[in-house]
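got a structure for you, letters missing:
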C-alpha cells in the first residue's frame, strides 16, 4: 500500500473548501494506483483567471491485449 502523508496533503490543500474529503479521495486512489503522486499546479480558466489545483501525476495500469500496460 502506498504511503500518503495526510498532514502534508491537508497543508497543500489549505485553500480547498472540502479538503478532508479531497484527502480521503486522494488516499483511496493512491492506495489503488501506487505510481500516482499528488501535485499542486496553476490551472488557467477560459476567462484567463487561474487557481492552484491538486492533480495526480504518474501512470495507471491498463489491461491491453491480455497484458498490463502503464498509461499516462
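Alright, I've got the coordinates. Predicted model only: the values in this text are computed from it and were never measured.

hey, let's count contacts and neighbours off CA atoms from now on
OK.

secondary structure element for residue 38?
When elements are assigned from DSSP states H and E, residue 38 belongs to strand 37-44.

Can you give me the buried ones in that strand?
Along strand 37-44, the positions that meet the burial threshold by neighbour count (16 or more other CA atoms under 10 Å) are 37, 38.

got another, please set it beside the one above:
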C-alpha cells in the first residue's frame, strides 16, 4: 500500500469520527430539549459551537493525513 492510500484511509477515519461526534452532539441536544424545552435557545447555540469544534478537528485530521 502506498503512502497515498494510507493518507486516504486516515482522512476517511477522520471524517467518520467527525460524523459520529456530530451525531452524538445532536442526540444529546435532542434528549436535553425533550427534558427541558425552555433551554432550547441556549442549547442550540452550544450545540452549534461544539459541532464547529468537531468539524475543525476533523479538518485538521484530514489535512494532517494528506500532508504525510
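Arrived safely, thanks for sending. The structure presented is a predicted model; accordingly, all values stated were derived computationally and were not measured.

Got a TM-score for the pair?
Taking TM-score structural alignment, normalised by the length of the second structure as the basis, the two superposed chains have a TM-score of 0.33; 32 aligned residues with a CA RMSD of 2.9 Å.

Can you name the element that comes right after the strand holding residue 38 of the first structure?
With DSSP H and E, the next secondary element past strand 37-44 of the first structure is strand 50-57.

Next secondary structure element downstream of that following strand?
Moving toward the C-terminus from strand 50-57 of the first structure, the first helix or strand encountered (DSSP H and E) is strand 60-64.

Helices along the second structure, start to end?
Secondary structure of the second structure (DSSP state H): helices located at 3-35, 40-67.

one step back: what is the strand holding residue 38 of the first structure packed up against?
Contacting strand 37-44 of the first structure under the criterion 3 or more CA pairs under 8 Å, 6 or more residues apart in numbering; DSSP states H and E are the following elements: strand 50-57.

quick one, what contacts the most centrally placed residue in the second structure?
To find the centre residue of the second structure, average its C-alpha atoms and take the closest one (CA atoms, centre = their mean): that gives residue 18, at 3.1 Å. The contact partners of residue 18 of the second structure, by CA atoms under 8 Å, 6 or more residues apart in numbering, come to 54, 55, 57, 58.
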